[in-house]
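Colleague: heads up, no residue letters with this:
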């Protein structure tokens, strides 16, 4: 799939990558710290006495055995914080695409602004006529319901989550279990604790990436070529855009070739964008 690397999409990809790197560093770091503490097994000293040069160590000033217990349980808590973060990055991109569609005249800006996480994908499909991968959207909503339980139900399953799980078809469940490496919570009942594992984090990254790429592909054919050409010029202007007239077209063509290659914008289309500006 060839993607249009417009500026907001590049920002999204960068934010995803930075979040992924930070989250994986924390997950690996907690296990690395746990491993290192094995070397101090049996010590009665506090961590601040053993590692006085470590910043903030006094906020985690425990004996080795107690510290290892916390570190061993850290994965679930880290994933519970990370999954909402990944979903938020994805939601921001979807809202951006809806506003792009509104600016191109396919919907009102008010409708774009009114979209929320529960209906943003269906709104996108309605406006573009492009069907997003159904299993991925259902898996996104599974993660969303899990997140909502964490934030609004003290981390316990509510009826919305239980009902959504019950509604999932076999391919969606199979895809989820392939991504996460563990069975779907089919036995979840209202009031039972919702736990987040590393597999859920992997699923959130994979599911949102697939949906984002499908949205990008749909925009290629829906957004007018005139508007795409204007976006190219906007990037040129945002990066300075003060070239002499005889050099301006060359630089605009370079941006189009490097970031907007999938569109194959013509020189005339880019010249027209310059003239409109």
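Modeller: Structure received. The structure displayed is predicted, hence computed values, not measured ones. Numbers count the residues shown, from 1 in each chain.

Colleague: C-alpha only now, for contacts and for neighbours.
Modeller: OK.

Colleague: what does the helix or strand containing residue 229 rub up against?
Modeller: Element membership of residue 229 [criterion: DSSP states H and E] is helix 225-238. Outside helix 225-238, the residues that touch it by CA atoms under 8 Å, 6 or more residues apart in numbering are 6-7, 104, 251-252, 255-256, 260, 265, 269-270, 273-274.

Colleague: put this beside the first:
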């Protein structure tokens, strides 16, 4: 049916694309740099001597063969940066979605616990009255524990990471293998977290799928009248059209058709919302 492109979701989508592009640029950049340095094979000069015009090159003051060796093994280090970045972007969206439900009058079902990264999805889906996508959450939890072991334990294996590996079901394991060409247990090697570039792609794929499930849950849970109000308020934030003008009304209808079509809002729904918000005060809706 498509996604509801309400303002918070559009902002999340924009940020996710920005983060994804930045991480891919770093990954591709490391490959390009390594490829370029093949041209300097055998040189005893440092990078600063070979490429003096490159900003900050002096901070990477190595010979080209040493630099190539580092770049060939940069994936682990890039992933250790990209994984927390991708998950933090998603976690902010989930928390804001829970607040979205709260603001719409939903009781937030926390089970007496503080809402954290480990339980935020369950809190959201339970509060929205939606089924919990356990397969996706198993992959998300594995990524989260990989991140936690990396940033909180210097990459050393932690018990919760082992639990997450063991908790992977048949479906989530098959999807993990498809995305990474490895079994979930392969993220552990010699008592350490073993990161590679595929884990970056997996983090973006899993969080994108979860965000779509959240979008669907919110669409189903929040009543149509509320979506009409949200859509009209969203439109009013971005429009330069004069209220009560025919151009304001026509543009509203087009904007809602573009961004809110999955909510199946009618002109009558929009008119009622616009009148309740005092954005339309004329007797006739034309």
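Modeller: Now that the structure is in, tell me what you want to look at. Just so you know, these numbers come straight off a predicted model, no measurement behind them.

Colleague: TM-score, when you put one on top of the other?
Modeller: Put the two chains on top of each other and the TM-score (TM-score structural alignment, normalised by the length of structure 1) is 0.93; 275 aligned residues with a CA RMSD of 2.1 Å.

Colleague: before we move on, back to that, could you check the angle helix 225-238 makes with the helix or strand following the helix holding residue 229 of structure 1?
Modeller: Once the chain leaves helix 225-238 of structure 1, the next helix or strand it forms, by DSSP H and E, is helix 245-259. Counting by axes from the mean of the first three to the mean of the last three CA atoms, to 10 degrees, helix 245-259 of structure 1 lies at 110 degrees to helix 225-238.

Colleague: quick one: the helices in the stretch 151-286 of structure 2?
Modeller: Applying DSSP state H, counting those that start in this stretch to the stretch 151-286 of structure 2 gives helices spanning 159-167, 170-180, 197-221, 224-238, 246-259, 267-276.

Colleague: quick one: which of those is nearest residue 135 of structure 2?
Modeller: helix 170-180 (5.0 Å; CA to CA).

Colleague: In structure 1, what stretch matches the closest one?
Modeller: Alignment note (TM-score structural alignment): helix 170-180 of structure 2 is matched to residues 170-180 of structure 1.

Colleague: what does the matching stretch contact?
Modeller: Contact with stretch 170-180 of structure 1 is made by 135-136, 138-139, 183-184, 198-203, 206, as judged by CA under 8 Å, 6+ apart.

Colleague: What is the nearest of those to residue 113 of structure 1?
Modeller: Closest approach to residue 113 of structure 1 among the contacts of stretch 170-180 of structure 1 (CA to CA): residue 138, at 22.6 Å.

Colleague: Please name the residues that touch the closest one.
Modeller: 168, 172.

Colleague: With residue 84 of structure 1 instead?
Modeller: Going by CA under 8 Å, 6+ apart, residue 84 of structure 1 touches 144, 147.

Colleague: any idea which element it lies in?
Modeller: Residue 84 of structure 1 belongs to helix 74-103, assigned by DSSP H and E.

Colleague: Following element in sequence after that helix, please.
Modeller: The helix or strand immediately downstream of helix 74-103 of structure 1 is helix 109-114, counting by DSSP H and E.

Colleague: Quick check: next helix or strand after that next one?
Modeller: In N-to-C order, the element after helix 109-114 of structure 1 by DSSP H and E is helix 120-128.

Colleague: Tell me the buried residues in stretch 53-72 of structure 2?
Modeller: 57, 62, 63, 64, 65, 67, 68, 71 (16 or more other CA atoms under 10 Å).

Colleague: picking that back up, can I get the buried part of the contacts of stretch 170-180 of structure 1 as one ChimeraX selection?
Modeller: ChimeraX command restricting these to the buried ones, with burial defined by 16+ other CA under 10 Å:
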select :135,136,138,139,198,199,200,201,202,203
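
Colleague: Which of the contacts of stretch 170-180 of structure 1 sits closest to residue 51 of structure 1?
Modeller: For these, the nearest to residue 51 of structure 1 is residue 198 (28.6 Å; CA to CA).

Colleague: residues in contact with the nearest residue to that closest one once chain neighbours are set aside?
Modeller: Closest residue to residue 198 of structure 1 apart from its sequence neighbours, by CA to CA, 6 or more residues apart in numbering: residue 79 at 6.2 Å. The contact partners of residue 79 of structure 1, by CA under 8 Å, 6+ apart, come to 196, 197, 198, 200, 201.
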